Each structure stands twice: as C-alpha cells, then as structure tokens.
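*Asks:* fold the stuff below for me.
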Amino acid sequence: MSEGPLDDLDRRIVHSLQQNARKTSASEIAEQAGVSASTVRNRIQNLEAAGILTGYRPEVNYEAASYQLQTLIVCTAPVPEREVLAKKALEVPGVVAVREIMTGTENVHVEAIGSDGDDLSRIGRDLDEIGLEVVDEDLIRNEYECAFHGFDVKDV
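*Replies:* Got it, this is the predicted structure:
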C-alpha cells in the first residue's frame, strides 16, 4: 500500500538507510525486496534527486571526542526573522543543529557542543548578539533515534 509519493520499495529503502546507512548495501536491500541491486541504486538516486534523501551524516559521540557538554539552547526569535536567525545561528562556532519551531514563543532550538562552561557561555552570548533571545539551556545526557515506522514495509 503506497502513501504519498513513495511506493513500498522506496519506503523499504528509506527505512533501511535510516536504520544504518553506512552498513546497508543496495544488494542487501535488493535481496530483502526481491529486486536487483541496480534497481535499488536507481531508486536511491531518484530519492536523492527528489530531495527525499538529503544526506548521510555520521553519528558523533561528542563526549568520547573530549567535548563533554552537549546542550539544547531554547531561544525566542521574532516570527518574521525566525528563519534568517535560525540559519545565522549555524554560523556560531559550537552550534551543530538548529530547529525552527512553528508554534509558541520558544521558537528556535539550538544544539551546541562545548568542552566546558566557558564554551557554552560564549555560544549563548553569540546567539544573543545575532538577535536570538536565550530563554533556557538544558544539558543533554543521551539522545536516542530510530527509523520512522511509517517507512517499515516488513508487514506488507
């Protein structure tokens, strides 16, 4: 059963890559799906061209790399400037991710990495200088992710 622009094979490919893109080959996906590896490679290229697959990023254990502090900095931005300020926040050294939130006043969430409290204080000041009001800061202990269940086609 297809939902949206993706058919079952596309969803199977996306789900497999979300689980572990680095260790999942087109041949493995093809074998599970009963199609050729070249079909899977072509589908991956099509998913990339359509902007559905937008990148393959490594997961980094910052603590193991001697960056002890991973924090979520919650900010407020004027709605008309939110997108511009969110993109500008990516230029602040130590910032690794920015999310625009569509509702509420705490509408920009910034993930930042630092080796000590001085790093995090500087990042907060830098965000303030570009026009984001820092509302809250939360240290992140662990983060867990999984593949989106809507792409799982095992039961189809």
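*Asks:* please count neighbours and contacts with C-alpha atoms only from this point.
*Replies:* Noted.
*Asks:* which element is the spatially most central residue of the chain on?
*Replies:* The centroid of the chain falls nearest to residue 97 when counting by Cα atoms, centre = their mean (7.6 Å). Element membership of residue 97, judged by DSSP states H and E, is strand 95-100.
*Asks:* repeat that for residue 64.
*Replies:* Applying DSSP H and E as the criterion places residue 64 outside every helix and strand.
*Asks:* can you verify my assumption that the residue nearest to the centre of the chain contacts residue 110?
*Replies:* Yes: look at residue 97 against residue 110 with Cα atoms under 8 Å: they come within range, at 5.9 Å.
*Asks:* next, the second sequence, to be compared with the first:
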Amino acid sequence: MSIRDLDSLDRRILYSLQAEARHTSSNDIAASLDVSASTVRNRIQRLESDGIIRGYHADVDYEDAGYQLFTLIVCTAPIPEREELAAAAADVPGVVEVQEVMTGEANVLVRAIGVDGDDLSRIGEELDELGLRVSDEDLIRNTHRRPYSRFEE
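*Replies:* From the prediction side, this is the model:
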C-alpha cells in the first residue's frame, strides 16, 4: 500500500494511534469515527501487514529515568554505505535510535544514552570504527512529539 492508497479512515486511525496508541482501543477509535470496532481492527491489521504501522514504542523520558546523558551524535557516512552503516550503528550498545538523512554531510543521526562520559566516548569510538565520521555531539534535554496532522483529515 502506498500513501495514495490510504483513505480518510486509514489516515484518521493512524492519527489516533500516533496521538496515544497505548491507551486507545479499537473500540475508542471506532466510536470517535462512527465505524465498527471490527472495521478499525481490520484496518489496523492491514496497515501493519502493509508495513505502514511498523511498531509501537514506549516514549521514555530518559532524564526522569535517571539517564542524564541522552545524546545526539551527528555523523557522516559515504552515501553508498549510509544505509548499511546506519543499521550497524543501531547495534552499538547504548544507541537507541538511528536516522538516515538525505544529505551529503551530517547524514546519519544517532541518539544514544551513556551512563557517563567514558561510555559516550566508547559509543563515539565504536561509531568511528564502523566507518561513521562523528562531527558533533549534543546532549538532548527534551523531545516533543505530536501526531502528523494530515492523518486527522
């Protein structure tokens, strides 16, 4: 399924799940959209099997969890190796998220948690050993998310 195959109901279901997947049941979504719960469950199963919904993840406040060193590590990978290196970076202990960016420089963003400065140094060294060039490291104070509003149409 591609984005142009999503109808209004699919988009509204996606919006509801992005807003609060954990505490939103198919019955809740169905009631707000005036459809049956089985329709919502079937749509969600189809969105999952088509790879549009790729998972459900906990949104962790790392600072409140006692992990003060939640870090954004900005890296550069050679374009032909970007996808492979990004996938390998996700396997480095302490790395919690890796994003590939469609630019020549700063094209791999790594979010990692270190227990101390030495741990962050280890993570940076392991990324370097993979072939990623680390260009910047920033401590993350907070992340703010919201559902993509086009899905609400």
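*Asks:* and the next helix or strand after the strand holding residue 97 of structure 1 with strand 95-100, angle?
*Replies:* Going down the chain from strand 95-100 of structure 1, the next helix or strand is strand 108-114, by DSSP H and E. Interaxial angle, strand 108-114 of structure 1 versus strand 95-100 (axes from the mean of the first three to the mean of the last three Cα atoms, to 10 degrees): 170 degrees.
*Asks:* the next helix or strand after strand 108-114 of structure 1: average distance to aligned residues in structure 2?
*Replies:* Once strand 108-114 of structure 1 ends, the next helix or strand along the chain (criterion: DSSP H and E) is helix 117-130. Average distance, helix 117-130 of structure 1 versus aligned residues of structure 2 after superposition (mean Cα distance after the TM-score superposition for structure 1): 0.8 Å.
*Asks:* just give the number of residues close to residue 72 of structure 2.
*Replies:* Using other Cα atoms under 10 Å, residue 72 of structure 2 has 19 other residues around it.
*Asks:* now it, nearest residue through space, not along the chain?
*Replies:* residue 111 (4.6 Å; Cα to Cα, 6 or more residues apart in numbering).
*Asks:* do you know how far that neighbour is from residue 136 of structure 2?
*Replies:* Relative to residue 136 of structure 2, residue 111 of structure 2 is positioned 12 Å away (Cα to Cα, to the nearest Å).
*Asks:* rewinding a little: distance of the counterpart of the residue nearest to the centre of structure 1 in structure 2 from residue 136 of structure 2?
*Replies:* When structure 2 is aligned by TM-score structural alignment, residue 97 of structure 1 is paired with residue 97. Residue 97 of structure 2 is 16 Å from residue 136 of structure 2, where distance means Cα to Cα.
*Asks:* same check, this time on residue 92 of structure 2
*Replies:* 18 Å.
*Asks:* looking at those two, which one has more neighbours?
*Replies:* More crowded of residue 92 of structure 2 and residue 136, by other Cα under 10 Å: residue 92, with 16 against 12.
*Asks:* need the contact list for the more buried one.
*Replies:* 123, 126, 127 (Cα atoms under 8 Å, 6 or more residues apart in numbering).
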